[in-house]
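Student: fold the stuff below for me.
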Amino acid sequence: MKAILPGATADTGQSVVLGEAAEPEPATDEVVVAVEAYSVNRGETFQLDGGLDRRWAGWRPGKDVAGTVVRSAADGSGPATGTRVVAHPPAYGWAERVAVPTTSLAELPDSVDAVTAAALPLAGITALRLLRAAGPLAGRRVLLTGASGGVGHYVTELAAACGAAVTAVSATADRGAQLLQLGATELITSVGDAAGPYDVVLESVGGAGLPAALAQLAPGGLLVWFGQASREPVTLDFFDFFRGPNQARIAHFDYTTSDATFGGDLSALVRLVAAGRLHPEIGTVRDWARTADVITDLRARTIRGKAVLTVA
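Tutor: This is a model prediction of the structure:
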C-alpha cells in the first residue's frame, strides 16, 4: 500500500516522501481503517527532525486519522466493517490503511465529515484532559500560553464554555484573533502584558515564558506545564518561586498518563462537534501528496489552525 515515509531525499531535501509500505497486521483487538483524512501535529514534525535514533525501528508518523473500518477486530470488539470512525493510533496513520485498537476510536455520525474529524484526536484529547487536570473552572481566571496552537484553540472554547475567564497569549494578534470569537476574554501577545493574578496558568511554550507565567499565579494557584513549543529549556529559580504566590503549585502534564485509551474522549469530542459546541479550526486541506509541503509550512508557522491531508 502507499504511505508517507520518513527520511529526506537527496534530490528534494524533504523530510517525508510518498512510498510503499507493508499492509497493517492488526492484533486481535484492532480494526483496520481505510484512511480518508489525517492531520499533522507539530510533535510529529519534531519527531521527524529528531532522526531515526529517537524512534522505534520501522516507525512512520500518523496519530490523527478518520476513515472507514474495512476489517473488524478478530475478538469481536469495536465497530463493524463499513463504520465511519475517527481514531488515534500510536503511529502509522499517514497511509492508505492503518491498524487501530478498538479502545482508541469513535464512530462518526453523518453530520461530521472526515476532514473535520481528523483535526480532533491529539489536540482535542489533550485539551479535555488538560482541563480535567486544571480542576473546576467556573468563575476562575485562566492564563493560556501558546493559545493559537491546536490544543490552545480547543482549550479556549472548552474553558470558556465552563465559565472561565480566559486570557489567551498568542505570538501575534492575527494568529490569535479567532480565540476571542471562541470565548476568550482577552487576547495578548506576551506573557509580560498579562494582568494577573490568575487562578490557573496553562503553559505550553517553555523557555523564559514559564517563569514569567508562574509569576502571574494567585496564592494557591496552579500552573500546569503541558508543552515546550519554543524548544528552549526552562530555567526556574526556586528562590523566586518561594517568594512568589503562597502555596502555588506546578504540575507537569502528559495526556497519556491518566488513560492510555482514547475512545471515550474521542466520542465526547465528536458529540460536541455534532452539537455545534466545538469548532475545529482547519487552516489548510490538501492532497496527501503534499504532506512534505505542509510540514514545511507548519515549521514556518504560516498555517493557522490544523493542517489536514486527504487520501485519494
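Student: alpha carbons only for contacts and neighbour counts from here, please
Tutor: Noted.
Student: quick one: the residue nearest the centre of the chain and I303, what's the gap?
Tutor: Central residue of the chain (Cα atoms, centre = their mean): A123, 2.2 Å from the mean position. Per Cα to Cα, to the nearest Å, A123 is found 16 Å from I303.
Student: quick one: the helices in this protein, in order.
Tutor: 42-50, 114-118, 121-134, 150-161, 173-181, 209-214, 238-243, 263-274, 291-299 (DSSP state H).
Student: now do the contacts for L309.
Tutor: A37, Y38, S39, V115, V285, R286, D287, W288, R290, T291 (Cα atoms under 8 Å, 6 or more residues apart in numbering).
Student: look up the closest residue to G192, ignoring the ones flanking it.
Tutor: A212 (7.0 Å; Cα to Cα, 6 or more residues apart in numbering).
Student: pretty sure the one you found is touching D193, no?
Tutor: No - using Cα atoms under 8 Å, A212 is not in contact with D193; the gap is 10.3 Å.
Student: to compare against the first, here's another:
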Amino acid sequence: MHRLIPTGDAARPVEFAQDAQPVPAPDEALIRVEAFAPNRGETFLLEKPRPGLLPGKDVAGLVVQAAADGSGPAAGTRVVGHPPEGGWAEYVAVPTHSLAVLPDEIGALQAAALPLAGITALRLLRTAGVLMGRRVLLTGASGGVGHYVTELAAAAGAEVTAVTATPERGARLQELGAVAVVQNVADAQGPFDVVLESTGGGGLPVALAKLAAAGTLIWFGQASRTSVTLDFFDFFAGPENAAIRHFHYAGAPYGHDLATLVRLVARGRLHPEIGRTAAWSQTAEVLVDLRERRIRGKAVLTIGGAR
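Tutor: Okay, here's the model as predicted:
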C-alpha cells in the first residue's frame, strides 16, 4: 500500500512510500481510509520528525477487517477514527475504543474533520464547566478547534468573543454564534468569566488581565510558538482569585466523544468548517498552507472517491 512519510523538508514535508498493510492487534479494526485531516500541530512535528514517525490521527473510511476480539463495528461499516498514528495511508489499524459508526447522511469529508479538533473542543468545554450566561474569550479562534468551541459554547448559552488574525477569518464565527470578533486580544471588551487561550506568547498575559474576579483561564495551546512570561504581581492589579489551568485533550478511549460529535453533526447542531479539500497527492502543499495559517478551519485530504 501507499502511505505518506516525513521528509524533514519544510517546503515539501511529506512524500509517498510503499509500506506493508498494517496487521491489526486483537482489539483493532483495519480501516480502508477514504479521507484524513491533518492538524496544525502535526505540521510542527514534521519540521524535525522523530525516526519512524507515521503521521495521521484523524481518519474516516470503511472497516475491511473487524477486530479479532469481537469488539467494535463489523466489516463493511463506515466509521470515523482517531488512531495514535499512521492515518495518512491507504489502510490504518485503529483501536475499536477510538472508532464511531457513521450514519449515511455524514460523508467521509465531514467525518475526517471531527476527531482531534472536535474531541479537544468537547473536553475543553467540559473543563470550563457550566457556560449558560457566562462571558467567554477565545483566542486563536479561526482554526478547527475554534470553530467547534464557538458553536458548542454559543449553543450552551455562553457569550463568546473570538480573537482572529483577520476579519475574514472571523466572519464564520459570528454565523456560528460569537457575539463579537476582534483581531487583537487587547480589543476584547471584558471582563470575562472564562478565557480559553491557545496562542501563548505576549497574548496570554493580556488575556489573563481580561478575567473577571474568580475567573478561570484555561491554557490549551501555544500556536504562536513563543514562550509566555507571567509576572505574579500583575495579579494584584488584575482579577482577584484568578485561576490558570493547563489543558491537553489526549487520553483514550475516544469512541464516546466521537459518537457525540457524529450525533451533533447528524442533528444539524455542529457544522465542521472545512476550508480546504484536495486529493492526497496534494498533501505536501496543503500542509505548508496549514502551517502558515492560510487555511481557515480544517483541511481534508481524500483517497479515492470520498464524498
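Student: care to give me the TM-score?
Tutor: Superposed pair, TM-score by TM-score structural alignment, normalised by the length of structure 2: 0.97. Supporting alignment: 304 aligned residues with a Cα RMSD of 1.1 Å.
Student: whichever of the contacts of L309 of structure 1 end up buried, select them in PyMOL.
Tutor: The buried residues among the contacts of L309 of structure 1 can be selected in PyMOL (16 or more other Cα atoms under 10 Å) with this line:
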select buried, resi 37+38+39+115+285+288+291
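Student: now A8 of structure 1. Nearest residue, chain neighbours left out?
Tutor: A8 of structure 1 sits nearest to S15 (Cα to Cα, 6+ apart), 4.4 Å away.
Student: ok, for the aligned partner of the residue nearest to the centre of structure 1 in structure 2, nearest residue in space, not its chain neighbours?
Tutor: Under the alignment (TM-score structural alignment), A123 of structure 1 pairs with A117 in structure 2. In space, and not counting its chain neighbours, A117 of structure 2 is closest to V145: 4.6 Å by Cα to Cα, 6+ apart.
Student: then R290 of structure 1?
Tutor: L309 (7.9 Å).
Student: what do we get in structure 2 for that neighbour?
Tutor: For L309 of structure 1, the residue aligned by TM-score structural alignment is L301.
Student: separation between its match and A214 of structure 2?
Tutor: 43 Å.
Student: swap in V149 of structure 2?
Tutor: Relative to A214 of structure 2, V149 of structure 2 is positioned 22 Å away (Cα to Cα).
Student: and V273 of structure 1, what pairs with it in structure 2?
Tutor: Under the alignment (TM-score structural alignment), V273 of structure 1 pairs with V265 of structure 2.
Student: if I pick that match, what's in contact with it?
Tutor: I106, H271, P272.
Student: can you find the partner of the first one in structure 1?
Tutor: What that stands for is I106 of structure 2. That one, I106 of structure 2, aligns with V112 by TM-score structural alignment.
Student: grab the nearest non-local neighbour of its match.
Tutor: Per Cα to Cα, 6+ apart, closest to V112 of structure 1 is A274, 6.3 Å.
Student: pull the contacting residues for the one you found.
Tutor: For A274 of structure 1, the contact set (Cα under 8 Å, 6+ apart) comprises P109, S111, V112.
Student: out of those residues, who's nearest A21 of structure 1?
Tutor: Ranked by distance to A21 of structure 1 (Cα to Cα), those are led by V112 at 29.4 Å.
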